[in-house]
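S.K.: here is a sequence with its predicted model. Questions after.
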Amino acid sequence: MAYERHVRKRKPSAIRRAWLFCFLLALPTFLFAGILLWQQHVTAAPTFLLLFCLFIYLLLIAASLIEGLMRPLQTLSNVVSSLREGDYSFRARGASSADALGELASEINALADLLQKQRVRSLEATALLARILEVMHAPLFAFDREDLLQLVNNAGAQLLGRPLARCFGHSAAELGLENLLASSDQTVHSFGTRPSRWLLRKALFRQDGAPHTLLLLADVSQPLQEEEQIAWKRLIRVLGHELSNSLAPIKSIAGSLLARAEKISGDESTVHDFRRGLSVIESRADSLHRFVQSYRLLAQLPPPHLKAVQAGPLLERVALLEQRVPVQLDPGPTVLLNADPDQLEQMFINLLTNAVDASLSNGAKPVRIGWRVAESNLVVGIEDSGLGIANTENLFVPFYTTKPKGSGVGLALAQQIARAHGGEIRLVNREDGPGARAIIHLPIA
């Protein structure tokens, strides 16, 4: 084996073998020429001169032959080397000749064209994938077998609260994603600072032969809230119908009996108790009827009648309606909305009423209203100086209220109006002090 390797290493190159073959081909010519000159009794000087000229001639012929064979092969070798290094701009010459080298050059050029097209398609597909990941609103993460993050889009970086460059190479435990990585596909989780619920989609793929895990999060908070609202509306319709049908005759009968009680004679205390009981029944029936009607308003909100509305004057009118605490209205840009002014006014009244109630519970401090434009949306902020929000998850759930005399309709109705206009309402605690902030997003016309 060692001898074979030694022989293989000392094997002459193709050019040396070509020169050797040319020398062997020319050797009989020299022998015949020398014998012929010897038989003709040519002297030594002319013999050496003729043999030298013959040698130069054969040398030039051999050099031309070797150059004609080796140069195309060297060119093809350089082209293949360029293809291996990823440079597809070189092409082999002589592809038009009808011989073996020409066919080889044609095949190499065709291979270069094919690789160049595949590279362009790969670059375009990579750019398209990067663009899709950039504009995706759903957070996306890819982890390798060591649970290290290898791929993330802008939405995922925003959810993690980190710059995009500082996300790669960190483990799932460091990023707080180990629970999602260990969870099953199509499960709902709460993650991040926002009170959102995320549907987890999980898939496995391979890259460079190594297994990777892909996580995709879809925000299902709004669809779930819409389903909850539909269920609440159905329940409210049924309960409202049944209660109204029962309360109306109770109120009517109590009123009739109370009118006839004036003619009843007997013990004064008994008559008084009888009248008072009927008054309580009539009053409570009337109160329950108004209570049910307020919930039926939530379930039967009509679609908005859209028209051009100036945001500034609308907010000024809403601010003037509240007189319990000072309302500071910060000036903002002129914004035109395509909305239902009556529904928007009711929405802002409900939010301002909640803000004022919160401020009254903490010293009757002023309430502040301001608005701005961000990404083709009107963003209105209503800040109070109350005690803040203890439970932000159930704020927009019908029947849920933290007020002693609240009905749990105001915020749910406001959110329903905002979504009917293509907007959204969020309530968060203030970072700059006590109190909460209502943030309303509405699309600009």
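M.R.: All right, it came through fine.

S.K.: from here on, contacts and neighbour counts on C-alpha atoms
M.R.: Noted.

S.K.: next, count neighbours for Pro303.
M.R.: By other Cα atoms under 10 Å, the residues close to Pro303 number 11.

S.K.: likewise for the one 4 residues further on?
M.R.: When neighbours are defined as other Cα under 10 Å, Lys307 has 13 of them.

S.K.: which residue ranges of the stretch 251-400 of the chain form helices?
M.R.: 268-299, 311-321, 341-360 (DSSP state H, counting those that start in this stretch).

S.K.: go on, the stretch 51-200 of the chain?
M.R.: Using DSSP H, counting those that start in this stretch, helices in the stretch 51-200 of the chain cover 100-135, 154-160, 172-175, 178-182.

S.K.: on contacts alone, who are the packing partners of the third one?
M.R.: Here helix 172-175 is seen to pack against no other helix or strand when contacts are counted using 3 or more Cα pairs under 8 Å, 6 or more residues apart in numbering; DSSP states H and E.

S.K.: and the first one, by the same measure?
M.R.: In terms of contacts (3+ Cα pairs under 8 Å, 6+ apart), helix 100-135 is packed against helix 44-84, helix 154-160.

S.K.: what about versus this one:
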Amino acid sequence: MRLGLTVVLLGSLVLRWLTVGQAQVAERERFTLIAILVCAAMALSAIGLNRRVDVHRVAWLQLAMDCAAITAVTLLTKGASSVFGGLYVLSVVGSAYLVDGRGSLLVAAVYATILGLMGVWQGWEYVNLGAPERLPGLISDVSLRVMGFFLAALLAGKLTERLRAAEEQLERQASRTYALEQDLSQVVGALRSGIVLINADGRLRSANPMALDLFPALAHHPAAEVISGWEDQPEGAWETVQRGEDDRARHLLLSRSPMEDGGAVLTIEDVSRLRRMEQEVRQQERLSAVGRFAASIAHEVRNPLTALSGAVQMMEVAPEDQPLREIVLDEVARIERLITDLLESARPQAPQLQPTDLGAIITAVVTAMGADPRIAGRVSLETQLKAAPTLLADPDQLRQVIWNLLSNAAQSMTEGGVVQVRLGAEGDGVTVMVRDEGVGIAEADLARIFDPFFTKRTGGTGLGLAVVDRIVRAHGGQIRVRSRLQQGTTFAIWLPLHPHNPTAPTEDQDAPR
């Protein structure tokens, strides 16, 4: 509206300026001043767009300048009968939006007064010029225009009220929509499941924080490259195992739902902890069975074995038979160790807690193992023991844990290598890390390494790690394992400083590994 009124005013002024004779310099100057006034009104309109100024005052000043410009043009072009008097209507309509409906009626009244005064003045001139017959036409024009002013004010006021009501309703609706979007965003962001929206072409549309935490590469790569196999899966749920950026295997439960535009919604849930718990329950069931079996035969086997060992040691044999005698004694000792491991695995004792310096235990075990001729010269034991707080633990059981881990690490390196042992504080506990350069563990076997009797090493009993698992869980700790074939294995054990209700694990006890 403002731009249209300005264009009409400036256009009429330019046209009038061109039609005025060269000799009428004064009239040209008046038109130039009016043009400047119109441009100033346009500048005020631009200033009114700045929300930091008093828009109400600027609107009234702008209407006053409009009134002055239109009145000047009307007076210079036939007065009340000028065709440019119709521009008052545009200003009245604009005032309804600039101020309000009552303001537009006030503007219409002002314009009607001005036009009426111009009509009186022009009618007086008709009488003086002896042309009273032109008065009826003048009165008719002025009356119609005045009626048009008020009619335009009423209609524009009503339309403006409806427009403002609609704008307010849209603003309220937009505010409610924004609030709902924020609530939905917070709810989706707080979910422990990942939500991924994918376009029909496989590109990511959006993802909640949990999904980006599970798959950080989603922010920069197509979903098909990050979440393998989702395009080939039908609607419904499926489970997959993928490795995260920390190289740990994760069990993910995914479900796919189609969207109307050809895209899809993927729901992702990390069920790794649930699968570990299920595995631990199965392991406890197996350990319980092993315990019952071991308890029933251990003593029956150990008694005759002790007698056999004593008899062989007392036998006098020829020198050429001495190697056979040593073989028998070695095998008897191996069976004795197997029975000991069986009893420890089947009937673990509750930890006898006392202040324990884990660093001192590691140092003692490393020193003793380094003196073993089967290890010395073939395996190098390196320690990096940072200052760690004293913890409440059973020192004998922790010594067994460290010994078993170092023994496994040394035996896995058939061609020798380095075993690294690290100790440090972590949270409200301590962490022991044992890393070797051995043959590694296949991914398919990682889930079974803590099962009793599971071993891939010739001569192994398969009970060493089962004992480690029992002791660590009895102390309220956790075990993390990372391994790659031909690249070595890392065992990380975390133990709390103050275990809560430490007990020997049973088939009903469940603790994180």
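M.R.: All right, it came through fine. Worth saying up front: this structure is predicted, and the values here are computed from it rather than measured.

S.K.: tell me which of the helices of the stretch 251-400 of structure 1 approaches Leu36 of structure 1 most closely.
M.R.: helix 311-321 (116.5 Å; Cα to Cα).

S.K.: which one in structure 1 is aligned with Ser45 of structure 2?
M.R.: Here Ser45 of structure 2 stays unmatched in structure 1, going by TM-score structural alignment.

S.K.: quick one: map Thr367 of structure 2 onto structure 1.
M.R.: Aligned partner of Thr367 of structure 2 by TM-score structural alignment: Leu320.

S.K.: what does Arg286 of structure 2 give?
M.R.: Residue mapping for Arg286 of structure 2 onto structure 1 gives Trp232, with TM-score structural alignment as the criterion.

S.K.: quick revisit: so which of the helices and strands packed on helix 100-135 of structure 1 is the most surrounded?
M.R.: When these are scored by mean count of other Cα atoms under 10 Å, the highest mean neighbour count falls to helix 154-160 (a mean of 18).

S.K.: returning to what we had before: show me what the strand or helix carrying the match of Arg286 of structure 2 is packed up against.
M.R.: Using DSSP states H and E, Trp232 of structure 1 falls within helix 221-260. Helices and strands touching helix 221-260 of structure 1, as assessed by 3+ Cα pairs under 8 Å, 6+ apart, comprise helix 268-299.

S.K.: Leu214 of structure 1 falls within a helix, correct?
M.R.: No: under DSSP: H, G, I helix; E, B strand; the rest coil, Leu214 of structure 1 sits outside any helix and is assigned strand.

S.K.: which among the helices of the stretch 251-400 of structure 1 is found nearest to Pro139 of structure 1?
M.R.: Of all the helices of the stretch 251-400 of structure 1, helix 341-360 comes closest under Cα to Cα, at 31.3 Å.

S.K.: deepest of the helices of the stretch 251-400 of structure 1, which one?
M.R.: Most buried of the helices of the stretch 251-400 of structure 1, by mean neighbour count (mean count of other Cα under 10 Å): helix 341-360, with a mean of 20.

S.K.: Ser184 of structure 1: which of the helices of the stretch 251-400 of structure 1 is closest?
M.R.: helix 268-299 (36.5 Å).

S.K.: that closest one to helix 221-260, inter-axis angle?
M.R.: With axes from the mean of the first three to the mean of the last three Cα atoms, to 10 degrees as the basis, helix 268-299 of structure 1 and helix 221-260 are set at 150 degrees to each other.

S.K.: centre of the chain to stretch 46-60 of structure 1, how far?
M.R.: Relative to the mean C-alpha coordinate of its chain, stretch 46-60 of structure 1 is positioned 82 Å out (Cα atoms, centre = their mean, to the nearest Å).

S.K.: can you check stretch 62-78 of structure 1 too?
M.R.: 57 Å.

S.K.: that one vs structure 2, average distance?
M.R.: Here the mean offset of stretch 62-78 of structure 1 against structure 2 after fitting is 3.0 Å, by mean Cα distance after the TM-score superposition for structure 1.

S.K.: and the closest residue to Asp247 of structure 2 other than its chain neighbours, what does it touch?
M.R.: Excluding the flanking residues, the one nearest Asp247 of structure 2 by Cα to Cα, 6 or more residues apart in numbering is Arg482, at 7.9 Å. With contact taken as Cα atoms under 8 Å, 6 or more residues apart in numbering, Arg482 of structure 2 is in contact with 247-248, 489-491.

S.K.: gap between Arg482 of structure 2 and Arg172 of structure 2?
M.R.: Distance from Arg482 of structure 2 to Arg172 of structure 2, counting by Cα to Cα, to the nearest Å: 56 Å.

S.K.: and for the match of Arg286 of structure 2, the neighbour number?
M.R.: 18.

S.K.: over to Ile250 of structure 1?
M.R.: Neighbour tally, Ile250 of structure 1, other Cα under 10 Å: 17.

S.K.: same question for Ile35 of structure 1.
M.R.: By the other Cα under 10 Å criterion, the neighbourhood of Ile35 of structure 1 contains 12 residues.

S.K.: that one: what secondary structure?
M.R.: With three-state DSSP as the basis, Ile35 of structure 1 sits in helix.

S.K.: over to Arg201 of structure 1?
M.R.: What three-state DSSP gives for Arg201 of structure 1 is strand.

S.K.: cheers, nothing more for now.
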